[in-house]
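1. coords below, sequence missing:
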């Protein structure tokens, strides 16, 4: 495509964006929800997400049969709100054939772990193919007739957050079928550090498909390059990938996510605490699901009430139809005003375990092993090791990973 054609396509896109009201996320009343359809000016003035760099990827989609892996975060930003990537590409007459939907679905409304069904998008009429239902990897039949797959999903940089697993399986399927993958990069709000236990190969699952630390400090585009470069795809195949980069971004850039990346990460605080409080997902302790402060508190009915002065009662709500400890008074801690973290902390997990009245109720052993990536962490906590002692056992693996990671970093 010549320069004039690129200019016309890009100009048309921005005319459409500025003239439309956008495809705004469904509003859910939440007094603690800082994520809105209004994009903060500091974000617009600095970081440019790859989806906004239309001139770099429109020529790669022209006259191609396209599938898009997307959810509610797959948007092009403008000064007032945003327009969904799928809507914009259709308006530009890009031949979008289908949408692949990850965990939580295309519009981001399904519970964690809830099966996402195939169907039709009510707005566009496009076929929706679930990657969190009967199959988590696109089948050969589902990829048949496609020329290119476009991947654009906001990640939060935590290994058990399943979108990087979806990325890996999409890359594997496309490598097998010789279909190129274009990845539109987005900031990782937990990209400034590397920490946590490293996944052991024998425990890999959809909650962690590669031997990386709990927090890996990479954007989703950088991680895609690592999957290829380290031969981590099935059969050691390499996918034909093109990563459209971010602009004005470093790993230390503070970035507010204007759209909640999943139902139970409603704001910046929850995203910052998620690496640490997410480990409670492998226990019977409630981590705020069923409240408006998801991943900003923890508690359980079986924790000693004399140890805490904070209580709450989880109830079914948006994003959690059946929360742990539903309808029970939970004793625990409110962390919604805690300081910003630049590390994984085990302090709250250890504290909750120590104050559990019946320790046989605490761990969901198989789930905890899948979340932590190792059997050792549960054993260490049960043995009474301190946080400092436990974290020392992570260091050799973290140092080894940092040496691998540095080869694939695209940003300072």
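-> Alright, I've got the coordinates. The model shown is predicted, which means the values in this text are computed figures rather than measured ones.

2. switch to C-alpha atoms for all contacts and neighbour counts from now on
-> OK.

3. who's in contact with the most centrally placed residue in the chain?
-> In the chain, the residue lying closest to the centroid (C-alpha atoms, centre = their mean) is residue 155, at 3.3 Å. Each residue near residue 155 by C-alpha atoms under 8 Å, 6 or more residues apart in numbering is listed here: 161, 163-164, 186-188, 219-220, 261.

4. neighbour-wise, which one of those residues leads?
-> With neighbours taken as other C-alpha atoms under 10 Å, the top of the contacts of residue 155 is residue 187, carrying 29 neighbours.

5. what's the distance between it and residue 70?
-> 16 Å (C-alpha to C-alpha, to the nearest Å).

6. what are the ranges of the strands in this protein?
-> Here the chain has its strands, by DSSP state E, at 65-70, 75-77, 82-84, 95-101, 119-120, 127-130, 148-152, 181-184, 195-198, 213-215, 241-244, 297-300, 310-312, 330-334.

7. put together CSV for those strands, with mean neighbour count and distance to residue 206 on each row.
-> Converted to CSV, the strands of the chain look like this (neighbours: other C-alpha atoms under 10 Å; distance: least, C-alpha to C-alpha, whole Å):
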stretch, mean neighbour count, distance to residue 206
strand 65-70, 22, 17
strand 75-77, 25, 25
strand 82-84, 23, 27
strand 95-101, 22, 15
strand 119-120, 13, 23
strand 127-130, 22, 15
strand 148-152, 25, 18
strand 181-184, 24, 20
strand 195-198, 24, 15
strand 213-215, 25, 14
strand 241-244, 19, 22
strand 297-300, 26, 25
strand 310-312, 18, 31
strand 330-334, 23, 30
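
8. what about versus this one:
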């Protein structure tokens, strides 16, 4: 059941549970929070696999942002439906309601969570899990998290957010690139933020913090429509910042988050300005593209393609900030910060809730060097790293 590359063998939590014939679920009626990337090493979906477990009964499915099968675009409300494969009801956890109600959990003996995260604080699946956990605690329903690899490995980058800027792209303070698996995050959030959940994490076998996705051998299935490859996940901690501006982040193209631009930018001037910064592990190639939907749909955008030349040294968050700072300087009056609403926040600027503070935006507006920002983050990040250390399950 494990996925193998060379002498590397990684079993996800789902693989481990299925190999054990679901012994942890025996005699239980349970629900499953899943999406289209909830597959085992043979590409079989968790809903199908767990519905077939002996002496256990899957009775309800729950879907995060983008839906059970990843068909909905970003920020699109998800309606409740019925899964055509298992015939089970699918309860939406993205829209007006982002947490299950007590009545939705009635009759369940456990809630299983199998969600592929991408290692960035903004990605909403972790927060869907975090909102469900205290409700499960009140309902007396244990939570079982099936662990999966962090595609970005164990490296940590970015600032620790100000709790005043908490939102659905950061309910609790985590650095932008947090370097934790979803199982580790569940344990950390449950303990450090006192969610009160009866939690079990089914750990992976064979995963190490030094691994990038390509090292694991685990099949990549897009966890959201605009996360088609591991390359997308690699740039996403910076690429998602473009959502807080009037730059196209490449939605409506074949390279979301790798292409960024706008009609008001000159592609070559943009690339030259960014390459002069000599950011580690990255090269900016002049690019022109026409998004088929989303920002600047049907308009020719001048921009860049972000080529990661050395994954180990690449710093996606600082790279994203550099892209925004350069676009603002070159775009002059045409550049704009996106206005709310954004991810259910109706007052604060989207860029500010993505950063978890307004100090980053204000520093960009002042033309402050990014290295100064990085130095300012270090003390809070060091404290956070010390807090999370006991919840790391892998070397």
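-> Happy to help now that I have it. Predicted model, so just to flag it, every value in this text is computed and none were measured.

9. thinking again about what came up before, okay, the strands of structure 1 in JSON lines with distance to residue 360 of structure 1 next?
-> Putting those into JSON lines (distance: least, C-alpha to C-alpha, whole Å) gives the following:
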{"stretch": "strand 65-70", "distance to residue 360 of structure 1": "40"}
{"stretch": "strand 75-77", "distance to residue 360 of structure 1": "45"}
{"stretch": "strand 82-84", "distance to residue 360 of structure 1": "47"}
{"stretch": "strand 95-101", "distance to residue 360 of structure 1": "37"}
{"stretch": "strand 119-120", "distance to residue 360 of structure 1": "42"}
{"stretch": "strand 127-130", "distance to residue 360 of structure 1": "37"}
{"stretch": "strand 148-152", "distance to residue 360 of structure 1": "42"}
{"stretch": "strand 181-184", "distance to residue 360 of structure 1": "44"}
{"stretch": "strand 195-198", "distance to residue 360 of structure 1": "23"}
{"stretch": "strand 213-215", "distance to residue 360 of structure 1": "25"}
{"stretch": "strand 241-244", "distance to residue 360 of structure 1": "47"}
{"stretch": "strand 297-300", "distance to residue 360 of structure 1": "14"}
{"stretch": "strand 310-312", "distance to residue 360 of structure 1": "22"}
{"stretch": "strand 330-334", "distance to residue 360 of structure 1": "17"}
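
10. and residue 222 of structure 2? What does it align with in structure 1?
-> In structure 1, residue 222 of structure 2 lines up with residue 260, judged by TM-score structural alignment.

11. quick one on the thing from earlier: restricted to helices, list the contacts of residue 155 of structure 1.
-> Secondary structure from DSSP state H places 163-164, 220 of the contacts of residue 155 of structure 1 in helices.

12. how about the strands of structure 1, which one is nearest residue 365 of structure 1?
-> Of all the strands of structure 1, strand 195-198 sits nearest to residue 365 of structure 1, with 15.9 Å by C-alpha to C-alpha.

13. residues in structure 2 aligned with the closest one?
-> With TM-score structural alignment as the criterion, strand 195-198 of structure 1 aligns to 157-160.

14. what's the answer for stretch 137-145 of structure 1, then?
-> On structure 2, the counterpart of stretch 137-145 of structure 1 by TM-score structural alignment is residues 99-107.

15. now do the buried residues in that stretch.
-> By 16 or more other C-alpha atoms under 10 Å, the buried positions in stretch 99-107 of structure 2 come out as 99-100, 105.

16. stretch 114-133 of structure 1 now?
-> For stretch 114-133 of structure 1, a neighbour-count test (16+ other C-alpha under 10 Å) marks 114-116, 118, 127-133 as buried.

17. and for stretch 13-27 of structure 2?
-> 13-18, 21-22, 25.

18. as TSV, those residues with distance to residue 144 of structure 2 would be great.
-> Shown next, in TSV, are the buried residues of stretch 13-27 of structure 2 (distance: C-alpha to C-alpha, whole Å):
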residue	distance to residue 144 of structure 2
13	10
14	11
15	14
16	13
17	10
18	14
21	15
22	12
25	9
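
19. nearest to residue 377 of structure 2, of the residues you listed?
-> Distances from residue 377 of structure 2 to these, taken by C-alpha to C-alpha, are shortest for residue 13, at 33.6 Å.

20. map the closest one onto structure 1.
-> Checking TM-score structural alignment: residue 13 of structure 2 goes with residue 50.

21. my read is that that match contacts residue 182, right?
-> No - applying C-alpha atoms under 8 Å, one finds residue 50 of structure 1 not in contact with residue 182, separated by 10.6 Å.

22. so how far is the first residue of stretch 139-155 of structure 1 from its last?
-> End-to-end for stretch 139-155 of structure 1, by C-alpha to C-alpha: 23 Å.
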